[in-house]
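Trainee: dropping the sequence and predicted coords here.
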Amino acid sequence: MAVSGVAGKKLVREEKDVAEIRRPTQERGRQKFEVILDTVDQFLQTREPADIGIYDIAEALGTSPPSVYHFFPTVSLVFVALAERYLEMFRRVDTILPGPFASWQQLLDEQCNQMLKVFEGNSAVRKVILGVGYSSEIRSRDLENNRILAQHVLDGFRAHFVVPEIPGLLDRFIEMSAINDAIWALYLHQDGRLTDHAKEIASRARVAYLRTVLPEYLATK
């Protein structure tokens, strides 16, 4: 679908911004780059992204705003870089769990609980990845991350169960992951945290969607 008008201009602007992140090649520059991200990560523990500006970052670092602009021409690019860091944390989550598991439904819940720990352990991750104000670039990266995580989850399934060869099965796992994220984001915006009710609703949605392609019972290995 073509993107036009204000939305199209916004997307073009964001894509241009991403290209302008100056990623350092020298060790001293890399350290400063990471310190900037660390500082914003700490801000996000108690503040919202909209309340953080380049001057706030510079003041906290005891440096000049141009030294921050050197890496990030706009503050939105800091959040894009943070999103990359946070999404890498999810990719390191172990989804091939020891088990045993009585059902694939139980395994799926345990896999998602492992990922949920990343959200629950850091409010900054929740605000950047699931927050209502994230940019289309962050969303695009999150969707690509969903593809990688969906493959990890499916690999975990195959480690414990005999999974039938189903055309497009990975795509269904990707869609399930997107549905799960949407529910988590909804309740995070509504309640400010992921309540037990939100977790239960997300669990029901995940299982219900995969039941459209997977049999109710899978043979264990």
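Mentor: Arrived safely.
Trainee: going by C-alpha atoms from here, please, whenever you check contacts or count neighbours.
Mentor: Noted.
Trainee: ok, then the element right after the single longest helix found in the chain?
Mentor: Secondary structure of the chain read by DSSP state H shows that its longest helix is helix 136-160. Counting by DSSP states H and E, the next helix or strand C-terminal to helix 136-160 is helix 169-191.
Trainee: ok now the helix or strand following that following helix, how far from the chain's centre?
Mentor: Next helix or strand after helix 169-191 toward the C-terminus (DSSP H and E): helix 196-210. Mean-position distance between helix 196-210 and its chain equals 18 Å (C-alpha atoms, centre = their mean, to the nearest Å).
Trainee: so which elements touch helix 196-210?
Mentor: helix 104-120, helix 169-191 (3 or more C-alpha pairs under 8 Å, 6 or more residues apart in numbering; DSSP states H and E).
Trainee: just put those in CSV and tack on mean neighbour count and distance to residue 12.
Mentor: CSV is the format used below for the helices and strands packed on helix 196-210 (neighbours: other C-alpha atoms under 10 Å; distance: least, C-alpha to C-alpha, whole Å):
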stretch, mean neighbour count, distance to residue 12
helix 104-120, 18, 30
helix 169-191, 18, 24
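Trainee: got those as a markdown table, with distance to residue 207 columns?
Mentor: Listed next are the helices and strands packed on helix 196-210 as a markdown table, based on distance: least, C-alpha to C-alpha, whole Å:
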| stretch | distance to residue 207 |
| --- | --- |
| helix 104-120 | 6 |
| helix 169-191 | 8 |
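Trainee: okay, now the one to match up with it:
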Amino acid sequence: MNQVDRRTVSRRDSASPRKPQRKNGREKYEKLLDSLEALIIEQDSSEITLANLSQVAGVPAASVYHFFPSVDASLTALAERHYKSFSEALLHLPDIPPQGGWQDLLFELCDLGRSYYEINVAALKVHFGPQSSWALRHLQMENNWRLADTLLKNLSREFELPPSQEWRERLLLAITINDAFWSQSYSRFGRITEEIAAEGKRAAAAYLKMYLGELLERRRPSTQSETSPF
């Protein structure tokens, strides 16, 4: 490993939290994340220090630095908590057929994400804030892949998708397009405005329309006579 590789690995390590294994450590870890959430709601992430986090949480500085080698690592841990929470919300989405076309499923997913950020201001700030480490960008990409998989599952359930091995990638790109509009809105207004959210959905739908067309044929509901050999 050359010197450049060592520096790259070192930066990645410092941006990643060290997760505790013991119960006492897990309790401290969660307490620190609770305190970090409260801090980031009140101030910008660039103003937070680990010493400040230690004081607010009432956790010894040595423990803070053990779990979080840097502020970036603490932000990554908080983002991981919220992405996990959002993923769990996706799992409990009701299987309600869209009233219109495939665009409805895309818009529903976008609206769900925006609603989560409206309720969880800390998640909004961490995702779109000025500090973006390698570890945090990696988590963001993983989250977008999960959204793409959810959208693909829902589309496949309701519609006959044209044969392709690239749907997952295309859906990821559509989600990334929408994400770019949200990022622009946050940079300008500190939130995802209704107007820019609508523009993001239109842009993502316009991209997918090149491959899906305006309308997709709906899947025929299975009947017992079709599935039974008798």
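Mentor: Arrived safely. Since we're looking at a predicted model, the values are computed, not measured.
Trainee: any chance you could compute the TM-score here?
Mentor: Remark: TM-score between the superposed chains equals 0.89 [TM-score structural alignment, normalised by the length of the first structure]; 215 aligned residues with a C-alpha RMSD of 2.1 Å.
Trainee: ok so, going back, so the longest helix of the first structure aligns onto which residues of the second structure?
Mentor: Under TM-score structural alignment, helix 136-160 of the first structure corresponds to residues 134-158 of the second structure.
Trainee: again with stretch 170-186 of the first structure
Mentor: By TM-score structural alignment, stretch 170-186 of the first structure lines up with residues 168-184 in the second structure.
Trainee: how close does that stretch sit to the first structure?
Mentor: By mean C-alpha distance after the TM-score superposition for the first structure, the fitted stretch 168-184 of the second structure averages 0.9 Å away from its aligned residues in the first structure.
Trainee: mind listing what's buried in the longest helix of the first structure?
Mentor: 137-139, 142-143, 145-147, 149-154, 156-160 (16 or more other C-alpha atoms under 10 Å).
Trainee: quick one: the match of helix 136-160 of the first structure to the first structure mean distance?
Mentor: Mean deviation for stretch 134-158 of the second structure: 1.2 Å (mean C-alpha distance after the TM-score superposition for the first structure).
Trainee: show residues contacting that stretch.
Mentor: Stretch 134-158 of the second structure is touched from outside by 12, 15-16, 72-73, 75-76, 79-80, 83, 87, 90, 97, 102, 105-106, 109, 127, 161, 167-169, 171-172, 175-176, 218-219, with contacts defined as C-alpha atoms under 8 Å, 6 or more residues apart in numbering.
Trainee: the same query, at a cut-off of 6 Å, please.
Mentor: 15, 16, 76, 171, 172, 218, 219 (C-alpha atoms under 6 Å, 6 or more residues apart in numbering).
Trainee: now swap in stretch 49-65 of the first structure and tell me
Mentor: residue 75.
Trainee: buried set for that stretch?
Mentor: So for stretch 49-65 of the first structure, counting by 16+ other C-alpha under 10 Å, buried means 49, 54, 55, 57, 58, 65.
Trainee: give the contact list for residue 219 of the second structure.
Mentor: When contacts are counted by C-alpha under 6 Å, 6+ apart, residue 219 of the second structure touches 158, 159, 160.
Trainee: same check, this time on residue 172 of the second structure
Mentor: Here residue 172 of the second structure is in contact with residue 148 (criterion: C-alpha under 6 Å, 6+ apart).
Trainee: quick check, nearest of the buried residues of stretch 49-65 of the first structure to residue 211 of the first structure?
Mentor: residue 49 (37.5 Å; C-alpha to C-alpha).
Trainee: how much space separates the aligned partner of the closest one in the second structure from residue 117 of the second structure?
Mentor: When the second structure is aligned by TM-score structural alignment, residue 49 of the first structure is paired with residue 45. Between residue 45 of the second structure and residue 117 of the second structure the computed distance is 16 Å (C-alpha to C-alpha, to the nearest Å).
Trainee: from residue 57 of the second structure, how far out is the residue lying closest to residue 68 of the second structure once chain neighbours are set aside?
Mentor: Excluding the flanking residues, the one nearest residue 68 of the second structure by C-alpha to C-alpha, 6 or more residues apart in numbering is residue 17, at 5.0 Å. Remark: distance between residue 17 of the second structure and residue 57 of the second structure (C-alpha to C-alpha) = 17 Å.
Trainee: how many other residues sit next to residue 162 of the first structure?
Mentor: Other residues lying near residue 162 of the first structure total 13 when counted by other C-alpha atoms under 10 Å.
Trainee: and what of residue 96 of the first structure?
Mentor: 17.
Trainee: Three-state assignment for it, please.
Mentor: Secondary structure for residue 96 of the first structure, judged by DSSP: H, G, I helix; E, B strand; the rest coil, is coil.
Trainee: so who does it touch?
Mentor: residue 156 are the contacts of residue 96 of the first structure under C-alpha under 6 Å, 6+ apart.
Trainee: redo that, cut-off 7 Å
Mentor: By C-alpha atoms under 7 Å, 6 or more residues apart in numbering, the contact set of residue 96 of the first structure is 156, 159.
Trainee: residue in the first structure paired with residue 30 of the second structure?
Mentor: In the first structure, the residue matched to residue 30 of the second structure (TM-score structural alignment) is residue 34.
Trainee: could you check how far the residue nearest the centre of the second structure is from residue 179 of the second structure?
Mentor: Note on the second structure: the residue nearest the mean C-alpha position is residue 143, at 4.0 Å, using C-alpha atoms, centre = their mean. Distance, residue 143 of the second structure to residue 179 of the second structure, by C-alpha to C-alpha: 11 Å.
Trainee: and what of residue 173 of the second structure?
Mentor: Residue 173 of the second structure sits at a distance of 10 Å from residue 179 of the second structure (criterion: C-alpha to C-alpha).
Trainee: and for residue 204 of the second structure?
Mentor: Taken as C-alpha to C-alpha, the span from residue 204 of the second structure to residue 179 of the second structure is 9 Å.
Trainee: now residue 31 of the second structure
Mentor: Distance of residue 31 of the second structure to residue 179 of the second structure, given as C-alpha to C-alpha: 30 Å.
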